[in-house]
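*Asks:* give me the fold of what follows.
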Amino acid sequence: MIDVDIRGRVGRFDLAARFEGHGVTALFGQSGAGKSTLTNMIAGLVTPSSGRISVDGTILFDADKGIDLPVQARRIGHVFQDARLFPHLSVRANLTYARWAGRRSGTRDFGEVVDLLGLTALLSRKPETLSGGERQRVAIGRALLSGPRLLIMDEPLANLDHARRNDILPYLDRLCVEAAIPILYVSHSIEEVTRLSNTLVLLSQGKTLAFGTVADMLAREDLVRVTGRREASALVSGTVTRIDSDWDLTHVDIGGAVLQIPGMAAEPGAPVRLRILARDVALATVPPQGLSIRNALAATIESIAGETGPYAEILCNLGGQRIRARVTRASVSDLGLQPGRSVTALIKSVAIDRGQDTPAPPV
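*Replies:* Prediction:
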């Protein structure tokens, strides 16, 4: 667990951050929101003017008690946008460097980290021969082998193209599940943070607007301006119930309702999370017939937002979970949509991209 309640200033930029996070905590905000300033304060590179920082009960900073652990004593592994590997060292030597330089014996087995990040075939190679995604995997491995009590990942995929991002995301999925240490994941990509994190912290202009579970944060209409209206979405959790091999469809129970997802790599019984974009959800007042859409699920409208402009954001309860739909205000009027009304939510199977399904990280 990470517990942060600090204030500080860097130049003319004021920061006031307060949040608690379990497992994987995502810091989300646009450029200039204060993400890097906050992580620098947590890492000990910048000193807050007041407040307290603790990780799993160990106090890293407490202004009132006069505690301010130096950088090395904080034992924080840091992964940056660029891998920052030593070009003259092999992958194996890069992996073990932090442990040697920090004089730490480490609690994590070298072979375990190599296997976790798929690095076995790379150990004898030099950084210049690696792809961007491979270099980032080595940087993550080096940070893990330093024996950290907290891992900060500062926009680790920002410098990768779409193909390289897709290559490394499955490794991050596994890392977030198996790392067994708190992870602070910094990004301005809502797709990444919803895929990987337990807790979502929203930053804007140096202030913490809100924090909580990812599903709860995405359900808040007042925060859509921060996450981005085009990216407005919902996160639902479920369990794989069966695989229809004839049609390559995976059935996911999300609490009584069942979603059919094409081409999803998962085994029956596996817990998964699915991100569903509001723009990919339509609503019907009567159960439709003769449609190609396979996901037509009973739902109840909870709220409708959107007083001006052409669109309305509708929050629906579906099997005890929430999904969001974006429809025109004209449709709201024509269909008589209002809170409490029963509707059928229509979700195209192809709209739930395989890249948006992920094992749920442990709390």
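
*Asks:* use CA for all of it now, contacts and neighbours both
*Replies:* Fine.

*Asks:* for R142, which non-adjacent residue is closest in space?
*Replies:* Spatial nearest neighbour of R142, chain neighbours left out: L95 (4.3 Å); criterion: Cα to Cα, 6 or more residues apart in numbering.

*Asks:* got the buried residues for the one helix or strand the one you found maps to?
*Replies:* Using DSSP states H and E, L95 sits within helix 91-101. Of all the residues in helix 91-101, those buried under the rule 16 or more other Cα atoms under 10 Å are 91-99.

*Asks:* one more, for comparison:
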Amino acid sequence: MTDVLDIAVRHRLGDFTLVSSFTSDGRLTALFGSSGSGKTSLVNVIGGLIRPDSGHVRVDGETLVDTERGIFLPKHRRRIGYVFQEARLFPHLTVRQNLLFGHWFVPRPQRRPAELDKVLELLGIGHLLHRRPGALSGGEKQRVAIGRALLAQPRLLLMDEPLAALDEARKAEILPHIERLRDEVGIPIVYVSHALAEVARLATTVAVIENGRVAACGPTADILSRPDLAARPGAPEASSLLTAEVAGFDEAFGLARLTTPAGPLTIARGTLLQGQRIKIRILASDVMLSLDRLSEISALNVLSGSVAEIGERSGLGGSTVHLRVACGEAKLAARLTAKSVALLGLQPGKPVHAVIKSVSVEMP
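*Replies:* Next up, the predicted model:
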């Protein structure tokens, strides 16, 4: 299978040097890292806004940049859609006119007349066609910006922190539309973010960017739970990302029973429906380990497994250890004190029980 993205570039920007190399065949590849790590610079190389000093960029098998062969495809010929932090709509045009502006970038014989209707339905913006940008909310503006990019019929969509300027309510409004875009449209997406919750919910592949370099790249669930990455200074806490299906309910106590690759879990019901498929996330600090299967405890979830991996000691004075525990078909991240690891005699292969409170299970 051809990788959707194949990138290996080097570029100096003042005192900062971007040296990044990775491949991805994911539907939504997140470039994740702190501010100033080089995420936007890498996106600008992909989009043709920066000409790298050396290296190559290939999208879906087509070479956009290859410095050894003297190839540098201009940005207007790359067929790449770009969505920025700000919507950047034309204030004097209506929503319909802003959307159709994307069609100008598509050769007339290749324009698909029905495409506008599909985009309107996908993003839920049909009722906004006659408004101007000044009358739209932040979330509505971003959905129109995404629609405009889609109507240019791109081979790749670049989204540079598209939710960074929105409040939590507007983010919640737009996230389901990005999920539909990922799952239904078939256009690969590169999504820049420093928000772990967004990455956990949206990404199929994560590339971790640190100081201009790709520190790791792989499936989202694997990257988020890796002990070596979690132990780095300033890194976000490790977590387990699981797919789950709602198997039933405990009506008397407002709980939902889930089937997951790690085993059965019970969580607060909320608005969940029978048979619904969801993602759940469990922080490493919310997983306790026991050598015996505990009873008469408040936590409703106890999963049997074995220690799969133990990371190096980290934190102040080497007080913390990150682990992964194999439970069923999944590996759960756990964060313990070094003393707890020593007292339990934990080592790879040792049987343990993972204890998880229902209220600790999140839906990103």
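
*Asks:* aligned to the residue nearest to R142 of the first structure, what sits in the second structure?
*Replies:* With TM-score structural alignment as the matching criterion, the partner of L95 of the first structure in the second structure is L99.

*Asks:* which residues touch its match?
*Replies:* Each residue near L99 of the second structure by Cα atoms under 8 Å, 6 or more residues apart in numbering is listed here: 144-145, 147-148, 151.

*Asks:* switch to 10 Å and redo it
*Replies:* 89, 93, 116, 119-120, 129, 144-152 (Cα atoms under 10 Å, 6 or more residues apart in numbering).

*Asks:* for the residues you listed, which one is nearest A333 of the second structure?
*Replies:* Sorting the contacts of L99 of the second structure by distance to A333 of the second structure puts I146 at the head of the list, at 34.8 Å, by Cα to Cα.

*Asks:* among the contacts of L99 of the second structure, which ones are buried?
*Replies:* Using 16+ other Cα under 10 Å, the buried ones in these are 89, 116, 119-120, 144-152.

*Asks:* need these in JSON lines (columns: distance to A308 of the second structure and secondary structure).
*Replies:* As requested, these are exported to JSON lines (distance: Cα to Cα, whole Å; DSSP: H, G, I helix; E, B strand; the rest coil):
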{"residue": "L89", "distance to A308 of the second structure": "50", "secondary structure": "coil"}
{"residue": "L116", "distance to A308 of the second structure": "50", "secondary structure": "helix"}
{"residue": "V119", "distance to A308 of the second structure": "45", "secondary structure": "helix"}
{"residue": "L120", "distance to A308 of the second structure": "47", "secondary structure": "helix"}
{"residue": "V144", "distance to A308 of the second structure": "46", "secondary structure": "helix"}
{"residue": "A145", "distance to A308 of the second structure": "44", "secondary structure": "helix"}
{"residue": "I146", "distance to A308 of the second structure": "42", "secondary structure": "helix"}
{"residue": "G147", "distance to A308 of the second structure": "44", "secondary structure": "helix"}
{"residue": "R148", "distance to A308 of the second structure": "46", "secondary structure": "helix"}
{"residue": "A149", "distance to A308 of the second structure": "44", "secondary structure": "helix"}
{"residue": "L150", "distance to A308 of the second structure": "43", "secondary structure": "helix"}
{"residue": "L151", "distance to A308 of the second structure": "47", "secondary structure": "coil"}
{"residue": "A152", "distance to A308 of the second structure": "47", "secondary structure": "coil"}
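
*Asks:* wait, which of the residues you listed is closest to I187 of the second structure?
*Replies:* L150 (8.9 Å).

*Asks:* can you tell me which residue in the first structure aligns to that closest one?
*Replies:* L150 of the second structure maps onto L144 in the first structure, by TM-score structural alignment.

*Asks:* spatially nearest residue to its match, not counting backbone neighbours?
*Replies:* Using Cα to Cα, 6+ apart and skipping residues adjacent in sequence, the residue nearest L144 of the first structure is G77, 6.7 Å away.

*Asks:* mind listing what that neighbour touches?
*Replies:* 43, 98, 139-153, 183.

*Asks:* residue in the first structure matching T40 of the second structure?
*Replies:* Checking TM-score structural alignment: T40 of the second structure goes with S36.

*Asks:* buried ones in the host helix or strand of its match?
*Replies:* Assigned by DSSP H and E, S36 of the first structure falls within helix 35-43. Judged by neighbour count using 16+ other Cα under 10 Å, the buried positions of helix 35-43 of the first structure are 35, 37-39, 41-43.

*Asks:* no further questions, thank you.
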